[in-house]
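> Structural data only, the sequence is not supplied:
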């Protein structure tokens, strides 16, 4: 396994050489924060002016998606999450399903890295990786189990449903996202711009990796892909 990881690291070394200077630049981070703030403003203006019919849970989901991925997240919402979409499709359902998973897992990843690698400054990459995975699964499952229990489903049944439907997506998302973060900023501390730049970048990489998995899960009926927002608007 160490040999395989070393080979992967060597294979991705050119990408790291290109990305690291960009993600380490404080000016880039400040500019990105401004872009994200604008994207969040557009999201909430659209929700309040045109899409109040969207359930509170999805408003929360889309807020986190745009917070993590800025205009990329806003584009996903615009294409798949508004009541004004021209028609639903497998791709839109897959995007919404991935967004739902992304919102919880992303929060877990941020909490894990900031707490373990940042605040506690743990030196063991194994502990940081395992702990961040744990937070990601916990937050991801909670975002599925909680709403199901609110609908009257028992905890055991809700947990089984979450394990069955969310585990493939969470696993692919977090292997990719955490692996990307460690590759780019494995030695960075919380006071370094690279720590935050790599964390932000890794979140979107995780979304892209999990999207085809969610499309397949929706296609084969393992996941429903979230309700068609166009039906709520009507």
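That came through fine. Not measured: the values here are computed from a predicted model.
> drop to CA atoms for contacts and neighbour counts, all remaining ones
Noted.
> With adjacent residues omitted, what lies nearest to the most centrally placed residue in the chain?
Nearest residue to the geometric centre of the chain (Cα atoms, centre = their mean): residue 102, 2.9 Å. Counting by Cα to Cα, 6 or more residues apart in numbering, residue 102 lies nearest to residue 207, which is 6.4 Å off, once chain neighbours are set aside.
> do the same with residue 143
Closest residue in space to residue 143, ignoring its immediate chain neighbours: residue 104 at 6.1 Å, by Cα to Cα, 6+ apart.
> Could you count how many residues lie near that neighbour?
24 (other Cα atoms under 10 Å).
> cool, and residue 171?
With neighbours defined by other Cα under 10 Å, the count for residue 171 comes to 17.
> Would you map the helices across this structure?
2-11, 13-23, 26-50, 56-80, 90-112, 125-150, 155-185, 193-219, 229-233 (DSSP state H).
> Which one of those lies nearest to residue 119?
Nearest to residue 119, of all the helices of the chain, is helix 90-112, at 10.0 Å by Cα to Cα.
> by contact count, what packs against the closest one?
helix 56-80, helix 125-150, helix 155-185, helix 193-219 (3 or more Cα pairs under 8 Å, 6 or more residues apart in numbering; DSSP states H and E).
> at 6 Å instead, please
helix 56-80, helix 125-150, helix 193-219 (3 or more Cα pairs under 6 Å, 6 or more residues apart in numbering; DSSP states H and E).
> Residue 171 versus the residue nearest to the centre of the chain, what's the distance?
Between residue 102 and residue 171 the computed distance is 11 Å (Cα to Cα, to the nearest Å).
> Take this one as well and set it beside the first:
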């Protein structure tokens, strides 16, 4: 149960990370303020999170309408938990919301916020799975095959590390 919860949480973290980073990059490039940036990041986190979950369902030939309903039921609580925690951390860390994309503070805060969000969403996913809810719904709908989320974890880590290194390079 714990390994499935870890896998489900990592899957959720991937969609949230992509959405958070894309939203913040987009909002920064557009010159938006912190509230608009946060809203954009949250919206894109749900979009990417749902998309990542729907893709295997659609590949398994689950009808799109059914896949959408399954994904809403399976991922909404996990994504919402992750987004609340992630954005709360970013707002609480002094200066994080005003840090630019080439600031080390931004990348360090984003990394910290995603780690804490994972820790918060893991028990949520564990409880959902124990009740036959959450990611178990989509896992069952695709035939129950194992999910190898290591490539997702590597990609998130590489992107965050790349941003951190680029921000450190701005100091040189």
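Everything's here; your move. Keep in mind that this is a model prediction, so the values were computed, not measured.
> Next, the TM-score between them, please.
Laid over one another, the chains give 0.75 as their TM-score (TM-score structural alignment, normalised by the length of structure 2), with 138 aligned residues with a Cα RMSD of 1.6 Å.
> The residue nearest to residue 143 of structure 1 reaches residue 142, doesn't it?
No. Using Cα atoms under 6 Å, residue 104 of structure 1 is not in contact with residue 142; the gap is 7.7 Å.
> Show me what the residue nearest to residue 102 of structure 1 aligns to in structure 2.
Under the alignment (TM-score structural alignment), residue 207 of structure 1 pairs with residue 118 in structure 2.
> what's the answer for residue 174 of structure 1, then?
Checking TM-score structural alignment: residue 174 of structure 1 goes with residue 83.
> What of residue 189 of structure 1?
Using TM-score structural alignment, residue 189 of structure 1 pairs with residue 100 in structure 2.
> what about the residue nearest to its match when sequence neighbours are not counted, neighbour count?
Closest residue to residue 100 of structure 2 apart from its sequence neighbours, by Cα to Cα, 6+ apart: residue 106 at 6.5 Å. Neighbours of residue 106 of structure 2 under the rule other Cα under 10 Å: 22.
> cool, and the one 5 residues further on?
If you count neighbours by other Cα under 10 Å, residue 111 of structure 2 ends up with 20.
> now residue 129 of structure 1
Residue 129 of structure 1: 20 surrounding residues under other Cα under 10 Å.
> what do you get for residue 69 of structure 1?
Residue 69 of structure 1 sits with 23 neighbouring residues when counted by other Cα under 10 Å.
> dump the residue contacts of it.
Contact analysis of residue 69 of structure 1 by Cα atoms under 6 Å, 6 or more residues apart in numbering lists residue 204.
> re the thing from before, how about JSON lines for the helices and strands packed on helix 90-112 of structure 1, with distance to residue 40 of structure 1 added?
Below are these laid out as JSON lines (distance: least, Cα to Cα, whole Å):
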{"stretch": "helix 56-80", "distance to residue 40 of structure 1": "6"}
{"stretch": "helix 125-150", "distance to residue 40 of structure 1": "21"}
{"stretch": "helix 193-219", "distance to residue 40 of structure 1": "16"}
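> nearest to residue 185 of structure 1, of these?
Checking these against residue 185 of structure 1 by Cα to Cα gives helix 193-219 as the closest, at 5.8 Å.
> Give me the mean distance between that closest one and structure 2.
Once fitted to structure 2, helix 193-219 of structure 1 is off its aligned match by 0.8 Å on average (mean Cα distance after the TM-score superposition for structure 1).
> now for the helices and strands packed on helix 90-112 of structure 1, which one comes closest to residue 14 of structure 1?
Short answer: helix 193-219, nearest of these by Cα to Cα, at 15.6 Å.
> so of the helices and strands packed on helix 90-112 of structure 1, which one's packed in deepest?
helix 193-219 (a mean of 22; mean count of other Cα atoms under 10 Å).
> tilt between that one and helix 90-112?
140 degrees (axes from the mean of the first three to the mean of the last three Cα atoms, to 10 degrees).
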